[in-house]
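Enquirer: With the sequence up front, the predicted model follows.
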Amino acid sequence: MDTLVTTHELAEQLGTPGLHVLDATWFGTLPGADARDAAAEFAAGHIPGAAYLDLGRLGQTAAEGEIPGIARHLGALGIDDAATIVLYDDSPFHTAARAWWLLRRFGVTASLLDGGIAKWRAEGRPLQAGEGAQHNEIRHVTFDGSRMRTKADMLENIDSAAEQVLDARSAPRFDGTEQDPRGLPTGHIPGSFNLPYNKLFTADGTWKRGDALRAAFEESGIDLDRPIVTTCGSGVTAAVLAFGLHLLGRDSALYDGSWTEWASDPRTPKATVTL
């Protein structure tokens, strides 16, 4: 199955043995964010046969480095070693990309539904209510930290410039002209580039492809032929950029602590844009 799956392709393959569709919707914890309950919205209506992937819990388990915990979490969703996984979301943060990145760290390959459940609904496709079944499968996972970057790595990179740093936050937050929603210092990691994650999508919420996607990255100042590490506010939308790069055949790393960790440390340098 391709990395990006259309709603038409998924509709044709629903019910295929071994196909697992996971709802990876997450709404974040930013001050002032909409108080939406992803699990409740899943129970109210989801793609038929889908299971709810608790992205917050998955991320916490991954942060703790619990390989058995990741295996149990996936096994409870019925995902064994032979599973084909398609992820979707209904979040403004396009959190299916975050789920894709987390799973990839543990050797689990997944695809994304292009346009998510919003496109599925807009096309009048069927929905199913209910919380989804629990299973007791066994999923083997292995940890790969090669695509992760720490604060220490990012500090060293300021001097070495070995990797280009690409920030997924909005331009005002990157520039330092807008207050940080968590009350942290404003600005960005010195030397980094800015590509707001929403610039990777078309008007109907589907991903840009080919030349249009490539242009979005190049217009940010990034050289696609050089190493790239993505960052954002808390590591979520940085995964959107990572997936976009993946669609272009480019591998990238991700600074999971992102601006929340960086700005919380008074010793780290912060840059702003002078207008």
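Expert: Structure received.
Enquirer: Please make it C-alpha for all contacts and neighbour counts, starting now.
Expert: Noted.
Enquirer: quick one: the helices in the stretch 101-250 of the chain?
Expert: Under the criterion DSSP state H, counting those that start in this stretch, the stretch 101-250 of the chain contains helices at 116-122, 151-160, 171-175, 210-219, 238-247.
Enquirer: List the buried residues for the shortest one?
Expert: The reference is to helix 171-175. Ala171, Arg173, Phe174, Asp175 (16 or more other Cα atoms under 10 Å).
Enquirer: Test my guess that the third one contacts Pro185.
Expert: No: with contact taken as Cα atoms under 8 Å, Phe174 and Pro185 are classed as non-touching, separated by 11.0 Å.
Enquirer: Can you list the buried residues in stretch 151-169?
Expert: Lys151, Met154, Leu155, Asn157, Ile158, Glu163, Gln164, Val165, Leu166, Asp167, Ala168, Arg169.
Enquirer: can you check stretch 1-19 too?
Expert: Of the residues in stretch 1-19, those buried (16+ other Cα under 10 Å) are Thr3, Leu4, Val5, Thr6, Thr7, Leu10, Leu19.
Enquirer: same question, stretch 190-201
Expert: By 16+ other Cα under 10 Å, the buried positions in stretch 190-201 come out as Pro190, Ser192, Phe193, Asn194, Leu195, Pro196, Tyr197, Asn198, Lys199, Leu200, Phe201.
Enquirer: and here's the other structure:
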Amino acid sequence: MTIRSSALRASILITADELAERVRAGEPPTLLDVRWQLDRPDGRADYALGHIPGAVYADLESELTDHSITGRGRHPLPSGAALQAAARAWGVRSGVSIVLYDNWNRAGSARAWWVLRAAGIHDVRILDGGLSAWTASGRALDTGAVVSVPGDIVVEREDLYDGELATLTASEAGEVPERGVLIDARAPERFRGESEPLDPVAGHIPGARNVPSGSLLDERGFFRETAELEQRFAGAGISNAPVVGVYCGSGVTAAVDIAALAVLGIDAALFPGSWSQWSSDPALPVATGATESEATR
């Protein structure tokens, strides 16, 4: 691993050992527990049963999503004002770094990482390996809820669809394959259109390449080494692509792919509405079947 790639990785991911050392040194970050799963979206009860000491629960469904927005998929982005209120309630303070973790496939922590960075909050990292990385070495968990001292963070970006990280509209996402690479981060069977448990139509955006978010993690839930990540994306043809876009079911697990691409030094745009928005519009085309990139998984 080169010095540059190592630095990129360290700017996005943090190890459990590094986190523990910062706590021991009296330099604890603001720690957010963002556990969320497709079949268990509310992680508050699990958080109360055991979380990293000092971690505050951040709810993906109510605080990192604005369900009052229609026509933009199942997980529309929150407004800047709403995110600022939530972040202050979590205890986020200017000049204090943030570490995010979850307990399922890095989906919740990656979503929070993307949203906070899009809002202009830069010192944010994902705990590599999630909660299990913390407990694997016998580190203790606390129970109950943590009530933090209110923070003072200021979010200047009101519209995160036009925030500091690039996003795509549905029409823009459909055009990406003509001039770059559009990555679908869902499971292969959903991409191919063999099954669709959540959205009205099965399939994928025409021209998209499938790089499932789960394939970017090893069997323990850690992001794969940089060389392996490069290999996983190679079949999608991202090298020298002028534009890279990413979508998933509803803009959550796509953030895992975007974080992995960031480790490689590649800035990718998110289609926040993702397949849940695309498939709800009968005027938009749908493709099924595999592409050559499927062989890279």
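Expert: Yep, it's here. Keep in mind it's a predicted model, so treat the numbers as computed, not measured.
Enquirer: Could I get the TM-score for this pair?
Expert: The TM-score (TM-score structural alignment, normalised by the length of structure 1) is 0.90; 267 aligned residues with a Cα RMSD of 2.1 Å.
Enquirer: returning to that earlier point: what would the buried residues of stretch 1-19 of structure 1 look like in JSON lines with distance to Ile222 of structure 1 and secondary structure?
Expert: Shown next, in JSON lines, are the buried residues of stretch 1-19 of structure 1 (distance: Cα to Cα, whole Å; DSSP: H, G, I helix; E, B strand; the rest coil):
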{"residue": "Thr3", "distance to Ile222 of structure 1": "23", "secondary structure": "coil"}
{"residue": "Leu4", "distance to Ile222 of structure 1": "23", "secondary structure": "strand"}
{"residue": "Val5", "distance to Ile222 of structure 1": "27", "secondary structure": "strand"}
{"residue": "Thr6", "distance to Ile222 of structure 1": "28", "secondary structure": "coil"}
{"residue": "Thr7", "distance to Ile222 of structure 1": "31", "secondary structure": "helix"}
{"residue": "Leu10", "distance to Ile222 of structure 1": "33", "secondary structure": "helix"}
{"residue": "Leu19", "distance to Ile222 of structure 1": "36", "secondary structure": "strand"}
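Enquirer: can you pull the contacts of the closest residue to Arg9 of structure 2 other than its chain neighbours?
Expert: Closest residue to Arg9 of structure 2 apart from its sequence neighbours, by Cα to Cα, 6 or more residues apart in numbering: Val263 at 4.9 Å. Neighbouring residues of Val263 of structure 2 by Cα atoms under 8 Å, 6 or more residues apart in numbering: Ser5, Leu8, Arg9, Ile12, Thr226.
Enquirer: Return the distance of the equivalent of Val263 of structure 2 over in structure 1 relative to Val5 of structure 1.
Expert: Counting by TM-score structural alignment, Val263 of structure 2 lines up with Leu247 in structure 1. Distance of Leu247 of structure 1 to Val5 of structure 1, computed by Cα to Cα, to the nearest Å: 12 Å.
Enquirer: repeat for Asp89 of structure 1
Expert: 13 Å.
Enquirer: swap in Ala161 of structure 1?
Expert: Applying Cα to Cα to Ala161 of structure 1 and Val5 of structure 1 gives a distance of 36 Å.
Enquirer: Not including adjacent chain positions, what is the nearest residue to the most centrally placed residue in structure 1?
Expert: In structure 1, the residue lying closest to the centroid (Cα atoms, centre = their mean) is Arg98, at 2.1 Å. The shortest distance from Arg98 of structure 1 to any non-neighbouring residue, by Cα to Cα, 6+ apart, is to Ala239 (5.0 Å).
Enquirer: circling back to that earlier point, now the residue nearest to Arg9 of structure 2: how far from Ala269 of structure 2?
Expert: 15 Å.
Enquirer: Tell me how many other residues crowd the spatially closest residue to Asp37 of structure 1 that is not a sequence neighbour.
Expert: Leaving aside its chain neighbours, Asp37 of structure 1 sits nearest to Phe27 (7.9 Å; criterion: Cα to Cα, 6+ apart). Neighbourhood size, Phe27 of structure 1 [other Cα atoms under 10 Å]: 20.
Enquirer: What residue in structure 2 is paired with Phe27 of structure 1?
Expert: For Phe27 of structure 1, the residue aligned by TM-score structural alignment is Gln37.
Enquirer: Quick check: its match vs Ala85 of structure 2, distance?
Expert: In terms of Cα to Cα, Gln37 of structure 2 sits 24 Å off from Ala85 of structure 2.
Enquirer: which residues in structure 2 does stretch 193-201 of structure 1 match up with?
Expert: So stretch 193-201 of structure 1 sits over residues 209-217 in structure 2, by TM-score structural alignment.
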